[in-house]
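Enquirer: sequence first, predicted coordinates after that:
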Amino acid sequence: MAWQDTVAQTVTGLGFDLVDLERSAGGLLRVTIDLPWQPLVEGAPVLADQFVTVEDCETVTRQLQYLLEVEAVDYRRLEVGSPGIDRPLRTENDFLRFAGQVVDITLKAPIGATGTDVSANRKKFRGTLERAEDGQQWQIVWSDEPAPKPGQRVSKKRVPAPLQALTFQLSDLQQARLAPLVNFKGRSAADKD
């Protein structure tokens, strides 16, 4: 069994999901963990968002240090961390978990549809992740209209730009990540309820 599989089993055994395992030049071994997620079941209580803590990373680090010593894996530095606000999406479960969120995707090959505003050489898209109507594929929905600048007055009579959608399968993706959207103004009145 490869040491990567052993690391994955160890992380899973400690009650976490292995999001990413990266070995880079200079002997850095980076392990990214997250808390496991299960789809909501009817009648089950809704839990507040939980995040990986420093203590969680410390627990995994200590266990992996022992494991890597036993496996005789050559490394100089071990980093264990959470996936962050631009978390990569790789599995079907990741896409189910973050449906409705704004994501950035990069396709393996450029795509464009005749008769639409989607450029034929475009590979990168940012929009809201949704399940396609067929239930088998995914789609990303976006508008190319620029966001209004802070303090800019927007006419109520202005017609918004039409929404565009791109349907894809996970095999079409080179990369998918949560879009790192940060509000530096603090919580809005709607969030305080």
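Expert: Alright, I've got the coordinates.
Enquirer: make it CA atoms for all contacts and neighbour counts henceforth
Expert: OK.
Enquirer: ok, residues contacting the top helix by length along the chain?
Expert: Counting by DSSP state H, the longest helix found in the chain is helix 54-70. The contact list for helix 54-70 (C-alpha atoms under 8 Å, 6 or more residues apart in numbering) reads 3, 7, 10, 11, 14, 33, 78, 79, 80, 81, 82.
Enquirer: run the last query once more with 10 Å
Expert: 3, 6-7, 10-11, 14-16, 31-35, 53, 71-75, 77-82 (C-alpha atoms under 10 Å, 6 or more residues apart in numbering).
Enquirer: among those residues, which ones are in strands?
Expert: Counting by DSSP state E, the part of the contacts of helix 54-70 found in strands is 31, 32, 33, 34, 77, 78, 79, 80, 81.
Enquirer: hold the first one in mind and look at this next one:
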Amino acid sequence: MSKIVKRVEELVKPILEKYGFDLVDIEFKKEGKSYFLRVYIDKPGGITIDDCQLVSEELSNKLDIVDPIPFSYYLEVSSPGVDRPLVNEKDFIRNKGRLVDVFLKQPFMKTTKLTGELVEKREDSLIIMVDGESVSIPVENIKKVKLAIKF
């Protein structure tokens, strides 16, 4: 985790705790000529635009004071969206029983993407149900896990 992302996490966590929001992810990246600091937040029932604005204003004030980024950037605070990635333990617990897409680094069961019902996230593996069968995927082979979108 970059120093900037780690510092932003330290600054935003007390704000989120105050409102009962969860931190989903923080990204700091250059796109074209501009830098973007993106903070993704969530809460049971979902995040509203007003929630994002509240966190954005408070975080912006803290960032102005601490000034951990020595150049200009755009701050964006938003919901992770419907196909949000599952990142931390809370994400996996909250979404147990939901359909997930698991993207793999190396082929597993002859594929690099599995879709199934989230059963459990263990320290060394992720358990999902695929076509009624329990599948254990080694954590070191997982690139990303996202909620699946059903059409």
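Expert: Here it is on my side, so go on. In this text the structure is predicted, and so the values were computed from the model without any measurement.
Enquirer: ok, of the contacts of helix 54-70 of structure 1, which come out buried?
Expert: By neighbour count, with 16 or more other C-alpha atoms under 10 Å, the contacts of helix 54-70 of structure 1 hold 7, 10-11, 16, 31-35, 78, 80-82 as buried.
Enquirer: list the residues that contact residue 9 of structure 2.
Expert: 3, 23, 25, 26, 39.
Enquirer: try 8 Å
Expert: By C-alpha under 8 Å, 6+ apart, the residues touching residue 9 of structure 2 are residue 26.
Enquirer: now do residue 93 of structure 2
Expert: Applying C-alpha under 8 Å, 6+ apart, one finds that residue 93 of structure 2 lies in contact with 120, 121.
Enquirer: distance of the aligned residue in structure 1 for residue 147 of structure 2 from residue 124 of structure 1?
Expert: Taking TM-score structural alignment, residue 147 of structure 2 has residue 178 as its aligned residue in structure 1. Going from residue 178 of structure 1 to residue 124 of structure 1 by C-alpha to C-alpha, to the nearest Å gives 13 Å.
Enquirer: okay, those two: which has more neighbours?
Expert: Taking other C-alpha atoms under 10 Å, residue 178 of structure 1 and residue 124 do not tie; residue 178 has more neighbours (22 against 16).
Enquirer: pretty sure the more buried one sits against residue 89.
Expert: Yes: using C-alpha atoms under 8 Å, residue 178 of structure 1 is in contact with residue 89, at 7.3 Å.
Enquirer: could you pull out the helices for structure 2?
Expert: Under the criterion DSSP H, helices of structure 2 are mapped to 3-19, 49-66, 89-94.
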